[in-house]
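# how would this look folded up:
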Amino acid sequence: MFHKLYAMKQILLLTDFSANSKNAITYALQLFEKQACHFLILHIPTKSIYSTSDLMTIGNNSIYDSLVKKAEKKLDKFVKTLEATSNNKHATFEAIVDYDMLTDSVNQIIKSKKIDLIVMGTNGVTGAKEVVFGSNTINVIRKVACTTLVIPKGFKYKTPKELFLPLDVYDSLNSESFLKLKRFAKKFNASFNIMRIIENSVVSETEKTDREHINTHLNDITHAYLLVKNIRLDQAINQYLETHEKMDMLTLLVQKESAFERFLTGSDTKKISQNLKVPLLILHSQ
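You can find the predicted model right below:
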């Protein structure tokens, strides 16, 4: 049954027509198949996708116009396939081809279309620190202040019932980003598995504050709370996911200059992303 309690969501889907991006789009359509959604499918062609034969067959036509039309035709065909196969009768679709830088284009669309969520797949090996995420994914997470869902390669959809939320010393269970995550959890009747990573010196006060916020905000949601002391971020996350195989989604509250911002830009990215086997939901603190 259609969830009337939720207004139409504006969801931006990024595609380069790779298997990873198509799999991420499939996940998104299944995740929101019972909610009214307007899906905007963005494709940004790169020069490398055009072969010499493409340029030779253009003839006297404008090279730019010809390449734009080719990209638009390919995306329109893809979007029509999504419309035909979608089980969501309350979904609408819009194709967008842009030639701007990825993050610039995404930020412009977020502002003009009031996007609620970005969904993207991992985009391959582009750097030693980004073995799984890829540079496009990292750039969107770092430079675009919008909730972003990243789907790992080959991950097949299942309803997110168990959410894993690691917290660093800067994260609050009373922040707007956490309350947004709570609304997401309630929509799917999901439970929270919260792990606070701290130093010994801040244990008592942090735990007290956390438990106060948990009593306030999670009294109607199944949850577990764990304190972890003096352990590296990537180790704590990987060890938890290895021993809790039923987790359906990893969620992070990201804010500038926090440990998670450093995680996204430093060597920890490689260490965590190599073992990432579940979707990653990023919520930005304002």
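# CA atoms for contacts and neighbours, from now on please.
Noted.
# The closest residue to Ala91 other than its chain neighbours: neighbouring residues, count only.
Sequence neighbours aside, Cys37 is the residue nearest to Ala91 in space, at 4.8 Å (criterion: C-alpha to C-alpha, 6 or more residues apart in numbering). Other residues within reach of Cys37, judged by other C-alpha atoms under 10 Å, total 21.
# and Cys37, what is it in contact with?
By C-alpha atoms under 8 Å, 6 or more residues apart in numbering, the contact list for Cys37 reads 8-11, 90-92.
# Report the contact partners of Pro279.
Applying C-alpha under 8 Å, 6+ apart, the residues contacting Pro279 are 149-152, 155, 248-250.
# can you rerun that using 7 Å?
149-152, 249-250 (C-alpha atoms under 7 Å, 6 or more residues apart in numbering).
# between the residues you listed, which is closest to Gln286?
Within the contacts of Pro279, the smallest distance to Gln286 is 17.7 Å, found for Leu149 (C-alpha to C-alpha).
# hang on, the earlier thing: now the buried members of the contacts of Cys37.
In terms of neighbour count (16 or more other C-alpha atoms under 10 Å), the buried residues within these are 8-11, 91-92.
# circling back: how about TSV for the contacts of Cys37, with secondary structure and distance to Val68 added?
Rendered in TSV, the data for the contacts of Cys37 read as follows (DSSP: H, G, I helix; E, B strand; the rest coil; distance: C-alpha to C-alpha, whole Å):
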residue	secondary structure	distance to Val68
Met8	coil	30
Lys9	strand	28
Gln10	strand	25
Ile11	strand	24
His90	coil	30
Ala91	strand	26
Thr92	strand	23
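# Which stretches in the stretch 101-250 of the chain count as strands?
For the stretch 101-250 of the chain, the strands identified by DSSP state E, counting those that start in this stretch occupy 117-121, 148-151, 162-167, 191-198, 223-229, 249-254, in order along the chain.
# elements contacting the second one?
So that's strand 148-151. In this structure, strand 148-151 makes packing contacts with strand 117-121, strand 280-284, judged by 3 or more C-alpha pairs under 7 Å, 6 or more residues apart in numbering; DSSP states H and E.
# doesn't Arg211 make contact with Asn174?
No. Between Asn174 and Arg211 there is no contact, the gap being 10.8 Å when judged by C-alpha atoms under 7 Å.
# structure for this one too, so we can compare:
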Amino acid sequence: MRHHILLPTDFSGNAWSAALYAINLYADEPCTFYFSHAWTFLNTGARTHVSESYLDPLKAKSKEKLAAIKDRAKIESKDRDHKFETFFCIGSLMDSIEIAIKKHNVSLIVMGTKGATGTQEFLFGSNTVTVINKMRQRPVMLVPENVNFVKPTHIAFPTDFNRFYGEELKSLKQLADLHKSQIEIVHINKKEQLNEKQHSNLEMLNTYFKDYEHNFNWITESGKKEQAITSFIEDNDINILTMINYEHSFVENLIKEPIIKKMGFHSIIPFLVIPRVD
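Sure thing, here's the model as predicted:
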């Protein structure tokens, strides 16, 4: 099966880091990677009308940059079954992503995230927050700036066992298949015992992952969830964090700006956000 992966780029270093991570993550898989750029012109000057003769060279410059990234990726991916295409779109980032999904049957979006800014730590930039909030069609992998690829031997999947799991888990299995990763299911205890519904969902997970190396990990809640997950990541050499973005879920709370500014949860490893399936 050939994977079709979208790599949005603003030509920044962290966008390239994300692309490089994706190329290495799928090193042994047949893939077509699409470098996409959403081009917009902000008329901040005194011009009320901007002629095509002025805009066309700007568009051409962006297309040249896309072509250069494509050539650079080909060099990085030598001798692999990888193809690279470019996709130039006039409009917003979300416009470009949605068009690419329809046009190229994209199965995964891989984006770069910015690191710490000054004395404050930010997990996501505004563009990333927009994509996570609005993207309900495909999973999105967020890759920290300057991250070095490490074979993902352990993938963390935090859950409260309160929801029935369906097609969402297919993305997690596909990710684990790439490098035969062990899935670390993490539950933060609020109560000493699970209720009947939680027990049922736990058993369903155990059955669903019966052909995969997996563990159930129990953490006693003693503070913020994001702090507990961060500690688990650091203490257990977790390489990728995955979560399902249900409505009113932890992911939804995580990307709200007031929490981001206060939290110690820093974007230290790639983070796969899986959209819920209604």
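# before we move on, the earlier item: can you list the strands of the stretch 101-250 of the first structure in JSON lines and add mean neighbour count?
Shown next, in JSON lines, are the strands of the stretch 101-250 of the first structure (neighbours: other C-alpha atoms under 10 Å):
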{"stretch": "strand 117-121", "mean neighbour count": "24"}
{"stretch": "strand 148-151", "mean neighbour count": "24"}
{"stretch": "strand 162-167", "mean neighbour count": "23"}
{"stretch": "strand 191-198", "mean neighbour count": "20"}
{"stretch": "strand 223-229", "mean neighbour count": "15"}
{"stretch": "strand 249-254", "mean neighbour count": "23"}
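# so can I have TSV of those showing distance to Leu276 of the first structure?
TSV is the format used below for the strands of the stretch 101-250 of the first structure (distance: least, C-alpha to C-alpha, whole Å):
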stretch	distance to Leu276 of the first structure
strand 117-121	12
strand 148-151	10
strand 162-167	12
strand 191-198	17
strand 223-229	20
strand 249-254	9
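# What ranges does the first structure have for its helices?
Applying DSSP state H to the first structure gives helices spanning 19-31, 52-56, 63-85, 102-113, 134-143, 176-187, 203-217, 233-243, 259-265, 268-273.
# Any idea which of those helices gets closest to His284 of the first structure?
Checked against C-alpha to C-alpha, the stretch from the helices of the first structure lying closest is helix 176-187, at 6.4 Å.
# what range in the second structure matches that closest one?
Correspondence between helix 176-187 of the first structure and the second structure is established over residues 167-178, with TM-score structural alignment as the criterion.
# Quick check: buried residues in the matching stretch?
Of the residues in stretch 167-178 of the second structure, 168-169, 171-173, 175-176 count as buried by neighbour count, 16+ other C-alpha under 10 Å.
# looking at the alignment, what does Ile132 of the second structure pair up with in the first structure?
By TM-score structural alignment, Ile132 of the second structure lines up with Ile141.
# residue contacts, the closest residue to its match other than its chain neighbours?
Taking C-alpha to C-alpha, 6+ apart, and ignoring the residues beside it in sequence, Ile141 of the first structure has Thr148 as its nearest neighbour in space, at 6.9 Å. Contacts were defined as C-alpha under 7 Å, 6+ apart; by that measure Thr148 of the first structure touches 117-119, 141, 281-283.
# how about 10 Å then?
If you count contacts by C-alpha atoms under 10 Å, 6 or more residues apart in numbering, Thr148 of the first structure has them with 11-12, 116-120, 137, 140-141, 280-284.
# Could you do Gln286 of the first structure as well?
Shown here is Gln286 of the first structure, whose contacts under the criterion C-alpha under 10 Å, 6+ apart are 145, 175-177, 254-256.
# do the same with Glu29 of the second structure
Applying C-alpha under 10 Å, 6+ apart, one finds that Glu29 of the second structure lies in contact with 1-3, 23, 80-82, 178.
# how near is the alignment partner in the second structure of Leu102 of the first structure to Ser126 of the second structure?
In the second structure, the residue matched to Leu102 of the first structure (TM-score structural alignment) is Leu93. Computed as C-alpha to C-alpha, to the nearest Å, the Leu93 of the second structure to Ser126 of the second structure distance reads 11 Å.
# Next: Gly13 of the second structure.
Using C-alpha to C-alpha, one gets 17 Å for the distance from Gly13 of the second structure to Ser126 of the second structure.
# try Ile233 of the second structure
As defined by C-alpha to C-alpha, Ile233 of the second structure lies at a distance of 25 Å from Ser126 of the second structure.
# which one of those two has more residues nearby?
Relative neighbour count places Ile233 above the other of Ile233 of the second structure and Ser126, with 19 against 10, counting by other C-alpha under 10 Å.
# Which position in the first structure pairs with that one?
Checking TM-score structural alignment: Ile233 of the second structure goes with Leu241.
# Can you get me a residue count around the closest residue to its match other than its chain neighbours?
Of all residues not flanking Leu241 of the first structure in the chain, Met247 sits nearest, at 7.1 Å (C-alpha to C-alpha, 6+ apart). Other residues within reach of Met247 of the first structure, judged by other C-alpha under 10 Å, total 21.
# OK, contacts around Met247 of the first structure?
Applying C-alpha under 10 Å, 6+ apart, one finds that Met247 of the first structure lies in contact with 160-164, 191-193, 240-241, 277-279.
# could you redo the residues you listed as TSV and give each row distance to Leu82 of the first structure?
Listed next are the contacts of Met247 of the first structure as TSV, based on distance: C-alpha to C-alpha, whole Å:
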residue	distance to Leu82 of the first structure
Pro160	22
Lys161	26
Glu162	28
Leu163	28
Phe164	30
Ser191	31
Phe192	32
Asn193	34
Tyr240	36
Leu241	33
Lys277	25
Val278	24
Pro279	21
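# aligned partner of Val254 of the first structure in the second structure?
When the structures are aligned by TM-score structural alignment, the residue of the second structure matched to Val254 of the first structure is Asn245.
# In contact with its match, which residues?
Asn245 of the second structure neighbours (C-alpha under 10 Å, 6+ apart): 132-133, 135-136, 139, 168, 251-252, 272-277.
# Can you tell me the residue that sits opposite Phe84 of the second structure in the first structure?
Structural alignment (TM-score structural alignment) places Phe84 of the second structure against Phe93 in the first structure.
# again, but for Arg2 of the second structure
In the first structure, the residue matched to Arg2 of the second structure (TM-score structural alignment) is Met8.
# measure that match to Arg196 of the first structure for me?
In this structure, Met8 of the first structure lies at 34 Å from Arg196 of the first structure, with C-alpha to C-alpha as the measure.
# Ok, Leu167 of the first structure next?
With C-alpha to C-alpha as the criterion, Leu167 of the first structure and Arg196 of the first structure are 5 Å apart.
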